[in-house]
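Chemist: Need coordinates for the following:
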Amino acid sequence: MNQNQQDLYQFTVGLGDDALVLSHRLSEWCSNGPYLEEDIALSNVALDYLGRARLFYQYAVEIEGANKTEDDIAYLRDERQYTNLLIHELPINDFAFTMVRQFYVDVFYVFYLEALTASTDARVAAIASKALKESRYHLKRSEPWIIQLSQGTQESRRRVLDAVEELENFVGELFVMSEWEQRLATQNIAVDRQQVKSSWDEYVQRIFKQSDITINPSVLQIRGGREGVHTEHLGHLLCELQYVQRAYPGLNW
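Modeler: Take a look at the predicted model:
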């Protein structure tokens, strides 16, 4: 692959990794949701992210042209080869933590994917267009939960505040540009993440303000996901995610 192809490959794999890892996290709520409708809803959101991961991985293997499949990318790489941003791999913790994390990423993806639909790469733009419709729906779900939990009981509010404090360390990485993204952005293939940062800050702060909760503007605290440096949690997640494929090689999605 030439440099441009290598950049595009890393770009699509990274976005695929983000979606796959978060999909697996959300799937952990299956049969564990607070009530049946929410259990089903979270499982459906997980499936949306799984489908998004497949689209990015399928494009990545076409770019690489090495006779690989999407399964090879998803199941046959080690922890340091994954390039998902760290916020996606954090454990689900309690329901409030999951919904605050989901609200954060939903707001980000609505702004980010909207910009990415203008990509000069037709395939990237098409995937972004499909994913944007899903993310808009996801945000319609997560936003009311923030208000409900923040204005609910003292316990639910405390859990929201705990989630906000913990996630403050990880949200800044959403706006970090990798070297290959920077190069692709000059060709209008990728999006400058800094361009959506102010919109994200404004939106998130406005929603939390309704519950008298102050959210600090996003600041980079912890990073490393795009470089393959992860939290301790990803290795455990991959043990579950990859078990069947590694135990019975050659299976297909």
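Chemist: all contacts plus neighbour counts: C-alpha atoms, from now on.
Modeler: Fine.
Chemist: which residues sit against stretch 155-165?
Modeler: 96-97, 100-101, 146, 149-151, 215 (Cα atoms under 8 Å, 6 or more residues apart in numbering).
Chemist: now for those residues, which pair is the farthest apart?
Modeler: 101 and 151 (17.6 Å; Cα to Cα).
Chemist: Please say which of the two ends up with more neighbours.
Modeler: Per other Cα atoms under 10 Å, whichever of residue 101 and residue 151 has more neighbours is residue 101, with 22 against 15.
Chemist: So that one is in contact with residue 167, correct?
Modeler: Yes - assessed by Cα atoms under 8 Å, residue 101 is found in contact with residue 167 at 7.2 Å.
Chemist: who touches both of the two?
Modeler: Contacts common to residue 101 and residue 167, judged by Cα under 8 Å, 6+ apart, are residue 87.
Chemist: related to what we said a few turns ago, return the member of the contacts of stretch 155-165 nearest to residue 81.
Modeler: residue 101 (23.7 Å).
Chemist: Return the residues in contact with that closest one.
Modeler: Applying Cα under 8 Å, 6+ apart, the residues near residue 101 are 87, 163, 167.
Chemist: Among those, name the buried ones.
Modeler: 87, 163, 167 (16 or more other Cα atoms under 10 Å).
Chemist: and for comparison, fold this next one:
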Amino acid sequence: MPANEQHDLIEYLLRLGDTAVVQGQRLSQWIGHAPALEEELALANVGLDLIGQARNWLEYAAELLDDGRDADRLVFLRQEREYRNLLLVEQPNGDFAVTMLKQFLYDAWHFQVLHGLSSSSDERIAGIAAKGLKEVTYHLRRSSEWVERLGDGTEESHARMLKAIEQLWRYSVELLESHESEQRLRASGVLGNQDDVVAAWQSKVADVFARATLPVPAAAVPFYLSAREGLHTEHLGMLLAEMQYLPRAYPDATW
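Modeler: Modelled structure (predicted):
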């Protein structure tokens, strides 16, 4: 594999892996705080699914980097500016409406991305994507149902969903943009068609929002932050400080 294509692939694997692990970490913060025991278990299970997927992506990235790091070191020993996760998932959980809207926007994108990657010319990527797609199919069904239930529920739940949209929608811009490094991977058959991902995401969001009696805002526009460039919101640094504390404090510890 040419060096520039390998660099593009590593960056893409980090984006998938970092996004999954950060969202998994966010969901784990609901343990002991969820509105019902059933939801606490569901949130924890979705988080575990995502962390497992993150390990698969990051193990592949570590092999390509070949610098002595493994998936654990990539997660626990990189700085904030080295993370490539979507800005959306690093946002605080907020209330249950914010958490479920964030999960839905991510799931609708994640499902389409994995669907495309399951036909990748890279057999390792195709295998990881096909396995993850089974889990994300459930994630998307669950988060869609919650958005509908909250949006078309009580006056209070509807108002909270409107507030959640106002808070999170700007970060959806990263779900739909196409980076030149990814365009090169598409040309070689590693990635699927971005236009298909965008169209399917927009269609899914429009359908679920309609059933939830929620308005679909105008398309979000790029702003000064960019996870691809390591420019994150202030929330990621605080999340990493919590997540990375133990392995940084005891770097030689083993289970």
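Chemist: Just the buried ones from the contacts of stretch 155-165 of structure 1?
Modeler: By 16+ other Cα under 10 Å, the contacts of stretch 155-165 of structure 1 give 96-97, 100-101, 146, 149-150, 215 as buried.
Chemist: Quick one: neighbours of the closest residue in space to residue 125 of structure 1 that isn't next to it in sequence, just the number.
Modeler: Nearest residue to residue 125 of structure 1 in three dimensions, chain neighbours excluded: residue 117, at 4.2 Å (Cα to Cα, 6 or more residues apart in numbering). By other Cα under 10 Å, 23 other residues sit near residue 117 of structure 1.
Chemist: about what we covered before: which members of the contacts of stretch 155-165 of structure 1 are positioned in helices?
Modeler: 96-97, 100-101, 146, 149-150 (DSSP state H).
Chemist: out of these, who's nearest residue 206 of structure 1?
Modeler: residue 146 (11.6 Å).
Chemist: Now do the contacts for that closest one.
Modeler: Shown in contact with residue 146 of structure 1 (Cα under 8 Å, 6+ apart): 99-100, 103, 160, 207-208.
Chemist: doesn't residue 114 make contact with residue 193 of structure 2?
Modeler: No - counting by Cα under 8 Å, residue 193 of structure 2 sits too far from residue 114 to count as a contact (11.5 Å).
Chemist: quick one, which of these two is more surrounded?
Modeler: residue 114 (26 against 16).
Chemist: Quick check: closest non-adjacent residue to the more buried one.
Modeler: Residue 114 of structure 2's closest residue in space is residue 129 (Cα to Cα, 6+ apart), at 5.0 Å.
Chemist: what about the one you found, how many residues close to it?
Modeler: Other residues close to residue 129 of structure 2 by other Cα under 10 Å number 25.
Chemist: Wait, a strand at it?
Modeler: No - the assignment for residue 129 of structure 2 (DSSP: H, G, I helix; E, B strand; the rest coil) gives helix, which keeps it out of a strand.
Chemist: Give the equivalent position in structure 1 for it.
Modeler: Residue 129 of structure 2 maps onto residue 128 in structure 1 when the alignment is built from TM-score structural alignment.
Chemist: what residues are up against that match?
Modeler: Counting by Cα under 8 Å, 6+ apart, residue 128 of structure 1 has contacts 113-114, 116-117.
Chemist: could you redo the last one with a cut-off of 7 Å?
Modeler: 113, 116-117 (Cα atoms under 7 Å, 6 or more residues apart in numbering).
Chemist: who's in contact with stretch 43-58 of structure 1?
Modeler: Contacts of stretch 43-58 of structure 1 (Cα under 7 Å, 6+ apart): 12-13, 15-17, 19-20, 23-24, 26-27, 30, 70, 127, 131.
Chemist: ok, now stretch 226-239 of structure 1?
Modeler: 14, 79-86, 89-90, 224.
Chemist: Most widely separated two among those?
Modeler: 81 and 90 (17.4 Å).
Chemist: So for these two, which sits in the more crowded spot?
Modeler: Neighbour tally, residue 81 of structure 1 and residue 90, criterion other Cα under 10 Å: the higher count belongs to residue 90, 22 against 14.
Chemist: Please name the nearest non-neighbouring residue to that one.
Modeler: residue 233 (6.5 Å).
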